[in-house]
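> Curious how this folds, go ahead:
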Amino acid sequence: MQNGNEFTATKAERLYSRVMKRNPEAEKKLPEEVRRNVPSNGLKQIFATALQSAGDQTVNASTVLPWLFSVLGVPPALTGLLVPIRESGSMLPQAALTPRVVRVRYRKWIFVVGSLIQAAAAAIMAGTAALASGLTAGIIIVLAMAVFAYGRCLTSIASKDVQGRTIPKGERGQINGLATTAAGLVAITIGVAIRLIGGDNLTAGQIAWLLALGAVLWVFVAWIYAGIREPAGESEAEQSKSAEPESDKPKGNWFTDTVALLREDARFRQFVSVRSLLLVSSLSPPFIVTLSIQHGAGSLAGLGGYIIASGLASLLGGRMFGRFADRSSNRLMSVGAGVASAVVIAVVLATIIPGFSGAGPAGELFFIAAYFAITLMHTGVRVGRKTYVVDMAEGDLRTKYVAVSNSAMGVILLIVGGISSLLALIHVIWALLFLAAMGLVGVVAGARLPDVSSGK
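The predicted structure follows:
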């Protein structure tokens, strides 16, 4: 008769094998302890990442919080700070934090702490939405977003390292994809609930409950992630590798190490360059929303409509792109950027046609469809680049790759975001064309990245 642990392990094994296309050869190369826990660890990472992504929808800096600011009467200047703080704040500190993170034997605890910080920040936002208004509410929420971004910074550093330690090549992209699919289901549910409960006239109290839901989700994320069985330090296979590049050896403080890594590691520098060209799928959606408002789009293209579109993109894209990423993550990034750029150009061309209007069902469906297509491609780009950076290195070098690339992207994001915002002052169309041009260059550059995937 099986004991409880054996029964759970068997059940996890069956479920994991049912939802995943496993890579037996890669699993055989893992230490026995790691190989034995692949199914349970994989399922926990899927559930935790899915809940985290669902939580992101409740505290979305591009949709939910701008909507809340409008309801609370927060000055528009503060609204413009939300996305830069959310994105750059979660990326810029990573290189500075990495020397401390690599000293922690079990990286899952870094993720747990980061999740609890995000839960606390979301709870502060919820309380502020319920009790404050105007400039005061805006300042508190912006500061809470900075704290939230720091928590996300910690989870970003830790998650890829934990996945690299516990999941073999050929299965990592599928885990990212399945988590994205599950998050899409939750996002669709949230979007439908918003439209049924509040329509296009949500109150601050209703949004406060949405933010509180996000806080609860992150507590569950921390609880699930704490149960992952992570090997202490590096596996024996990783420790035996002595031929590390010079860029992986400590040279001084974190800043000089960061500069040295970018200067001396040509393959890593190429990845960061390509990633910077793929911002079309992440930065263009808010401009699509703005363009829809300028052309009279109304009820369908409301908060609930865009959340549903984003959730549907995750639902379809997660499963679709997970296995694609395991076969060729660099090709997935290129395809995603190319299609996103094509959609942006199509939207621009449509809106400059004389007589075009976003009002009415046809115009609203057009903008929702464009938003859906771009967020679908962003799902592919995100799954692809997450899988690529995990597959391209091992051990602490992987941690440094993740941290330094994200810190570099924090700076690049501020620069590209600033340029696109300045172009938007002339007209939103120019900002969209600028991002589309970057994406097209990224297609060519991404195709030239060396393939680091399993190819199966």
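> use CA for all of it now, contacts and neighbours both
Noted.
> Residue 213 and residue 58 touch, don't they?
Yes: counting by C-alpha atoms under 8 Å, residue 213 does reach residue 58; the two are 7.3 Å apart.
> To check against the first, give me the structure of this:
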Amino acid sequence: MLTNKKHRLIAGLSLNKLADLLISAKTTLPALLISMGAPSWMIGWLVPIRESGALLPQALLTFYLRNHSERHSVWRAGMAVQAFSVALILSALVLASNSAMSGWTAGMVVLGALTLLSLGRSACSLTVKDMEADVAKKGERGNLIGTASTISGVATLAIALPLFVFSDTLDAYMLMGILGFSASVFALTLVCMWPIKTNVDVENVENGENSNTKNNHTNDNKNSLFSVKFDSTVYKFIFVRGLFVHSALVAPYFMLQKEQNAADLLPIYIGAEALATLLSSLVWGKVADKSARLTLQIAGAMALVACIGLLVSNSESLVLSAALFFVLSIAHAGVRTGRKTYSLDVKEGQERTELVGFSNTSIGLILLAFGSLYAALTPVLSFSVVYVMAAMIALAIVTTLILPKEK
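Below you'll find the predicted structure:
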């Protein structure tokens, strides 16, 4: 039975990762807005909305989960919302392509649907950790995440290659096909993981307690909404992870620096991201099972190299740009695997849920703050904002030394 659960979990995580890659805020959605004729400022908000929208609600959701042990029900609802959101984005693209909707209006619909998608992702991101922890033991979870990412990389690459080869004949329908397939994969993920159920021990009142004890416990839960106590590990993790968000924030600059048609660029960048996931995920998983801190350090160094390459290169070569984006994608895969494995291993049970929930909400706020900062700095700086982002990544690498060992 456990093996069957593990297979279903790997398949579901692989499908979910595939859908995420296809609807990426770093590749597909920028190309989508460009093709719609949406204002350029909307592109700068894709990553902050995608990431912060998935993170901000998690603290409140954590309080809800304190009295709800069946985490799989919340995960199912979140996955259904994501499938619906992608279908909404597809509808906006169809209307814009038929001139039934202006580029500005279609872009706003995309941003709104992306916000809704991120809320669904929020519910799934928080609750899937408990599903993973139930199915895989400590020391196996990084490999499980890496295996799923590798499978999704193979599938995404298989999709990107024909899109690249036949891009001349698929320009009008390529984005529609990617969006339609992504919505279907989200739905398939829901079907695949439906039988997986998890019940987490929560701090509910045990049978046999008197009414005064129950009332006191209820008051404690209410007060905890305003007074949450964590040990220093949580705050250190939030600080370090907050700096590592730059591995995602910097990605659109690799896409936007090129002047070619977005439809021509999209298959190349999707392919580069998929190939990076395919080649690196198993390695990242094995390294993370040894040390998640080391994983973050190595991945951060690779992201820094990619940023430096972008800054020092004056070439308009698409091959060089794709190669740098490939390196950045490998680095970002390592950052994701490292911080996921760290959060899985450093705490247990409800403490793990609260670590994930509150750190994710904090990261959502940090993303919005950085997004606003860079949006304000870009027009006034006499140099590329990527210099600032590269410095932040360098600082992130150094601060991993403050993280306690998780194994």
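> one step back: neighbour-wise, which of residue 213 and residue 58 of structure 1 wins?
Comparing residue 213 of structure 1 with residue 58 by other C-alpha atoms under 10 Å, the one with more neighbours is residue 58, at 26 against 19.
> about what we covered before: overlap of the contact sets of residue 213 and residue 58 of structure 1?
Counting by C-alpha atoms under 8 Å, 6 or more residues apart in numbering, no residue touches both residue 213 of structure 1 and residue 58.
> what's near enough to touch the residue nearest the centre of structure 2?
In structure 2, the residue lying closest to the centroid (C-alpha atoms, centre = their mean) is residue 51, at 6.2 Å. The neighbourhood of residue 51 of structure 2, defined by C-alpha under 8 Å, 6+ apart, consists of 118, 364, 367.
> what residue of structure 1 matches up with it?
Matched by TM-score structural alignment, residue 51 of structure 2 corresponds to residue 87 in structure 1.
> With residue 293 of structure 2 instead?
Under the alignment (TM-score structural alignment), residue 293 of structure 2 pairs with residue 330 of structure 1.
> Can you point out the helix or strand that includes its match?
Residue 330 of structure 1 is located in helix 303-351, with elements delineated by DSSP states H and E.
> after that helix comes which helix or strand?
Later in the chain than helix 303-351 of structure 1, the nearest helix or strand by DSSP H and E is helix 360-391.
> List the buried residues in that following helix.
Judged by neighbour count using 16 or more other C-alpha atoms under 10 Å, the buried positions of helix 360-391 of structure 1 are 363-368, 370-391.
> follow-up on the earlier one: would you confirm that the match of residue 293 of structure 2 contacts residue 444?
No: in this structure residue 330 of structure 1 lies outside contact range of residue 444 using C-alpha under 8 Å: 10.8 Å.
> What's the match for residue 236 of structure 2 in structure 1?
Using TM-score structural alignment, residue 236 of structure 2 sits opposite residue 270 in structure 1.
> Counting neighbours, what do you get for the closest residue to that match other than its chain neighbours?
Distances taken as C-alpha to C-alpha, 6 or more residues apart in numbering place residue 449 nearest to residue 270 of structure 1, at 7.1 Å, with adjacent residues excluded. If you count neighbours by other C-alpha under 10 Å, residue 449 of structure 1 ends up with 17.
> ok, residue 402 of structure 1 to residue 387 of structure 1 distance?
The spacing between residue 402 of structure 1 and residue 387 of structure 1, counted by C-alpha to C-alpha, to the nearest Å, is 11 Å.
> now swap in residue 122 of structure 1 and tell me
Distance from residue 122 of structure 1 to residue 387 of structure 1, by C-alpha to C-alpha: 28 Å.
> show me where structure 2 has strands.
Here structure 2 has no strands by DSSP state E.
> Can you check which helix is longest in it?
Longest helix of structure 2, by residue count under DSSP state H: helix 103-135.
> one step back: can you tell me the number of residues neighbouring the match of residue 236 of structure 2?
Other residues near residue 270 of structure 1 come to 17 when the count uses other C-alpha under 10 Å.
> repeat for residue 39 of structure 2
The number of residues near residue 39 of structure 2, taken as other C-alpha under 10 Å, comes to 15.
> Equivalent analysis for residue 206 of structure 2, please.
Neighbour tally, residue 206 of structure 2, other C-alpha under 10 Å: 8.
> Could you do residue 41 of structure 2 as well?
The tally of other residues near residue 41 of structure 2 (other C-alpha under 10 Å) stands at 9.
> can you tell me which residue in structure 1 aligns to it?
Matched across to structure 1, residue 41 of structure 2 falls on residue 77, judged by TM-score structural alignment.
> Contact partners for that match?
Taking C-alpha under 8 Å, 6+ apart as the definition, residue 77 of structure 1 has no contacts.
> Would you mind listing the residues in contact with the residue lying closest to residue 56 of structure 2 once chain neighbours are set aside?
Leaving aside its chain neighbours, residue 56 of structure 2 sits nearest to residue 361 (3.9 Å; criterion: C-alpha to C-alpha, 6+ apart). By C-alpha under 8 Å, 6+ apart, the contact set of residue 361 of structure 2 is 52, 55, 56, 57, 58, 59.
> how near is the residue lying closest to residue 170 of structure 2 once chain neighbours are set aside to residue 268 of structure 2?
Nearest residue to residue 170 of structure 2, sequence neighbours excluded (C-alpha to C-alpha, 6+ apart): residue 163, at 7.4 Å. Applying C-alpha to C-alpha, the value for residue 163 of structure 2 to residue 268 of structure 2 is 9 Å.
> residues near the nearest residue to residue 52 of structure 2 once chain neighbours are set aside, how many?
Distance criterion C-alpha to C-alpha, 6+ apart; nearest residue to residue 52 of structure 2, sequence neighbours excluded, is residue 364 at 3.7 Å. Neighbourhood size, residue 364 of structure 2 [other C-alpha under 10 Å]: 25.
> Map residue 364 of structure 2 across to structure 1 for me.
Per TM-score structural alignment, residue 364 of structure 2 is aligned with residue 410.
> Could you list which residues are in contact with residue 133 of structure 1?
So residue 133 of structure 1 contacts 72, 73, 74 (C-alpha under 8 Å, 6+ apart).
> ignore the last one, residue 132 of structure 1
Counting by C-alpha under 8 Å, 6+ apart, residue 132 of structure 1 touches residue 72.
> let's go with 10 Å and repeat that
The contact partners of residue 132 of structure 1, by C-alpha atoms under 10 Å, 6 or more residues apart in numbering, come to 72, 138, 140, 204.
> picking up where we left off before, more crowded one of residue 330 and residue 444 of structure 1?
Between residue 330 of structure 1 and residue 444, counting by other C-alpha under 10 Å, residue 330 is the more crowded of the two (29 against 15).
> No further queries at this time; thank you.
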